[in-house]
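In: With the input below, show me the fold.
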Amino acid sequence: MIFFVNKGIGHGNSGVEHAQFYRAARFREKNIPFKLIFTDLLPKLHQHIQEWQLAENEVIGLYDYLLHDDPDTYLREGEVNIHSYQQDILLDDTQTQRMMRCQTTGNYQATIYKHKKHVPEKDIYVVEDDRVILENNNHRISWHYRDTASRGRQMTNIHVDNFRGEYYVFNTFETLVAFFFAEIQQRYQKNIYVIDRGTENEVALIQMKRSGQPIVLIDVVHAAHFVRFQHGQPLWNSYYQYMLDHVHDLDVVIVSTQLQKKAMLTHLRHIGINHVDSEIIAIPVGGVTNISAPRRWSGGIAHFVTASRLHSEKNINHIIQAIHQLRLEGFKSTLDIYGVGSEEQSLINLVNELHLDQVIQFKGLSHQLTDTLAQYDAFVSASYSEGFGLTYLEAMAAALPIATYANLYGAQELIHNGKNGYLANFDPHRDQISDNINHLSTAMRKIFDHYDALSLGAHQLANNYQAEIIATQWQKVVAKYDN
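Out: Predicted structure coming up:
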């Protein structure tokens, strides 16, 4: 069996989850069996399985499995007892949460006891989870949280009661995850684990492989792996530190672009790791199935669109300010923003402060983004870093020219300056934001000086990323080890 290993899934997902959805679609087309594994506690898991058009028998949730009446049936069929999410919250006389009980969308209930503590550094009180109890009749999982100096709050004293009639205690979440993967390993044959997220997942699976289990490990890199050189040595992105420290334990590392493959090989050679060229493979995280015809610009109002999580690292505020700048210069333009996230309210406030509420709209999520993008004239992004940038590809499939910061590695691989859009130079230091926005607005305006040619270029380049090509690349990787 082939497993896509991740921590969680939700209503608004990152590019990691969307990469998994794309990969799942390609595997279905090639009739390659797979299952997605999620190791986080996800009370609304089954709601999101339906929302993102996954099948129940394609998903294994760690807690669903350990709490199930019949774990083997669950592995075959998925969860069949789906519930609506409901919760009750107990407040004390200061209106502080003390306990939350919920019926999860799976077949178990969760009771979470809260703890209120004072944080002297900020002189505020915070409410945190203290004890968690999950129950499905006589099946039960419970744990406490403890504060650690280096890793924050961690699960401890984890009890798993009546799993296959046995009772277990784990000191850490990492040991629980290791137990879970050992269970999975016993139930399937010829296992290939494609690790998309979670250092604890990497640790458990690498230890399993070192113990002699006949497994294949494929680690997928979804972002820039390298930060900078420090004292002559590469400083890795913390999400990929463990992977790069244990690269010899992996069978394959998948990156999204040829640019990142070349960079990673260079960085590894710098620390004395050679002869891994064939183990690092570039496969785009997404592909396109339908490519729109090239467009023509007939003038009028330029309708821009962007789509991403509304988080600070996406710099949506730069795009809003670029629109403001374009309009001050007399260039008629609008912007629609797709996505959800923690920055939404602050972005709405910025739009209102700039009196742009009539020309900038927040549209929420789109589950058919390529079709949605086809309603617009051009795509814009302001992220300083993109491992690939699925939305770039979806914009290209809609034949939209693109204006974006020249980030590594997605923009520099997918956007060819003057061919399908324009790359805006940027400096990540805070005191350079104003200049960055100037560069971005210039790129946005320049699109409409060469619109028809850029739309044709987007259409042509999108053909390099057809879904069938991506599916065949994955099929070759799997075939090498599936014997």
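
In: Every contact and neighbour count from this point should use C-alpha atoms.
Out: OK.

In: these two touch, right, residue 130 and residue 112?
Out: Yes: contact criterion Cα atoms under 8 Å: residue 130 and residue 112 qualify, at 7.3 Å.

In: Also this sequence, please, to line up against the first:
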Amino acid sequence: MEKKKVYFLHSNIGEHLTGIEKSAMKRGNIFVKYLNIEPVFVTFSKNVNVHTNWERYVENGVVDKNITMINLFEYFQRSEEGKNLSSYQIKKEKTYSYEEEESEGITYCRMYDSNDNLVKYMIWRPNNLLSYINYFHDGKKIVRDRFNRFGQLSHTEYLREDNSVFMTEYFDVYGKRVIIKYEDGPYLISDKNAVFDTVLPDEQALILYFLKKIIGEEEPVIIIDRNKRYSPLFTERKQLNAKTISVFHSTYFANTKFRSKLNKNYKDVLNSPYSFDNIVVLTHNQKRDIEEQFGINNLVTIPHPCQTVENLDEIAPRTNKLVSVGRLSSEKNLDHLLEIVSLVKKRIPDVLLEIYGTGKEKKNLTKLVHQLNLKDNVKFKGYVDNVDSIYATSELFLFAGQGEGFTMSVLESLSCGCPVGSYHVRYGVDEMIQEETNGFLVAFDDKEKFAENIIAYLNKTDEEKLQYRQEAVNTAAKYAEDKVADKWKQLMNNLS
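Out: Below you'll find the predicted structure:
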């Protein structure tokens, strides 16, 4: 029996996963395992490393090897055929002089003409394949060539004086120009003979053109994870023969305190909800709130799935170790956690908070660590693909966000037997955390109470902590893969 295809619409697969990509991968994994469905991740951003990143997530067990990923530009450029072709090679010419240097395995080379004017600046990756070449004229950068992961020319960018790109030419691995992109449109698409026979006015038209190419005549299910970018394809008029599901990954409101403004990512969906066959939200409370505010009746609650840890009593968390996992961004309020830890330190001097993740707030947070004299109590550990062992060896997971659609990291922590301390916010934590059972909740911004709860938990006996850890696993079991798969199966059957 041929497997049914379901397309997940995403922007990119980066070196570090966002919560949206990670949750979609978990969904794709249960589609393969339980539903005999072949998920296809569809990405539209140009990223020469997109397949390298994807293969790493497959290798590390984050995403099932049977799930495929198709990128718009790689599709037209036939990028994966490059693995069997020769890479682009630079031949040094005697009429030019060259300066080379190497740093951390990366080779940099500047090429000068006979008048010592910089002509080219070339960079090779650690595998000795070209990464890009900048071209100069009269001291100004005018053109940049970028190369794919196999070392063939990917695209050429034409630059203004301020280095912004006004036109890009994309090539397939055989050197044929397949797309010309102007800054604000249009896009020119070539046929098999390199003749530009299709003109598309903007990115939305390009995405629609691409989707029709890969879908063909079938009527698939399309799951929209990146709503701001792709919802307009479906809200204006039905342009694809497909069943559509919009997934809300965060709160439907932007102002987390007053809920007075719609989240821009979901505004189009909420203004035209019946353009979609279903809208999936992650919690019962968000479903209830949207129904009450908008009167929408095609909402379905399906949470994220998880796997729970086995042999919990064989895992020994490190004494007084706390953990936080997520982007280092302002909305995560990690500065609150640092202030809370400084309060805990007064009673428990060896308390340790490990922070996993990357983001633009790293510099500010590092500065605050020093201001609060926490350099021995707070460690920034960077991004890791798999965090199960991190949760399992921690006493408490801490969350200080002001609003979330589900808070997947909380569920991951519970599934590994790590209780959770969190602000009491919408959504997710209010459904997963039970006071004096598997963690604690405190009112937003009450740092003193938060610290008191951490101290109280860390001072519990080993037997009491083990009971909390077992209850954490019991809570996570409600979100077990097979149970969540049943919800998706029912939804898919209803679409047929």
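
In: Drop the TM-score for these two in here.
Out: Between these two chains, after superposing, the TM-score reads 0.81 (TM-score structural alignment, normalised by the length of the first structure); 437 aligned residues with a Cα RMSD of 3.1 Å.

In: Show me which parts of stretch 291-308 of the first structure are buried, residue by residue.
Out: 291, 292, 294, 295, 302, 303, 304, 305, 306, 307, 308 (16 or more other Cα atoms under 10 Å).

In: Can you flag which of these belong to strands?
Out: 302, 303, 304, 305, 306, 307 (DSSP state E).

In: I'd like to check which residues are in contact with whichever residue in the second structure pairs up with the first one.
Out: Right, the one you point to is residue 302 of the first structure. Counting by TM-score structural alignment, residue 302 of the first structure lines up with residue 320 in the second structure. For residue 320 of the second structure, the contact set (Cα atoms under 8 Å, 6 or more residues apart in numbering) comprises 350, 351, 352, 394, 395, 458.

In: Next: residue 354 of the first structure.
Out: Neighbouring residues of residue 354 of the first structure by Cα under 8 Å, 6+ apart: residue 324.

In: Next, find the distance separating the aligned partner of it in the second structure from residue 254 of the second structure.
Out: In the second structure, the residue matched to residue 354 of the first structure (TM-score structural alignment) is residue 372. In this view, residue 372 of the second structure and residue 254 of the second structure are 31 Å apart by Cα to Cα, to the nearest Å.

In: do the same with residue 299 of the second structure
Out: As judged by Cα to Cα, residue 299 of the second structure and residue 254 of the second structure stand 20 Å apart.

In: same question, residue 36 of the second structure
Out: From residue 36 of the second structure to residue 254 of the second structure the distance is 37 Å (Cα to Cα).

In: between these two, who's got more neighbours?
Out: residue 254 (17 against 14; other Cα atoms under 10 Å).

In: Tell me, how many residues neighbour the closest residue to the more buried one other than its chain neighbours?
Out: Once flanking residues are discounted, residue 254 of the second structure sits nearest to residue 263: 4.3 Å by Cα to Cα, 6 or more residues apart in numbering. Applying other Cα under 10 Å, we find 18 residues neighbouring residue 263 of the second structure.

In: now the strands for the stretch 301-450 of the first structure?
Out: Using DSSP state E, counting those that start in this stretch, the strands of the stretch 301-450 of the first structure run over residues 302-307, 333-338, 360-364, 378-381, 385-386, 402-405, 408-409, 421-424.

In: TSV for those strands, including distance to residue 138 of the first structure?
Out: Converted to TSV, those look like this (distance: least, Cα to Cα, whole Å):
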stretch	distance to residue 138 of the first structure
strand 302-307	45
strand 333-338	44
strand 360-364	41
strand 378-381	51
strand 385-386	46
strand 402-405	54
strand 408-409	50
strand 421-424	59
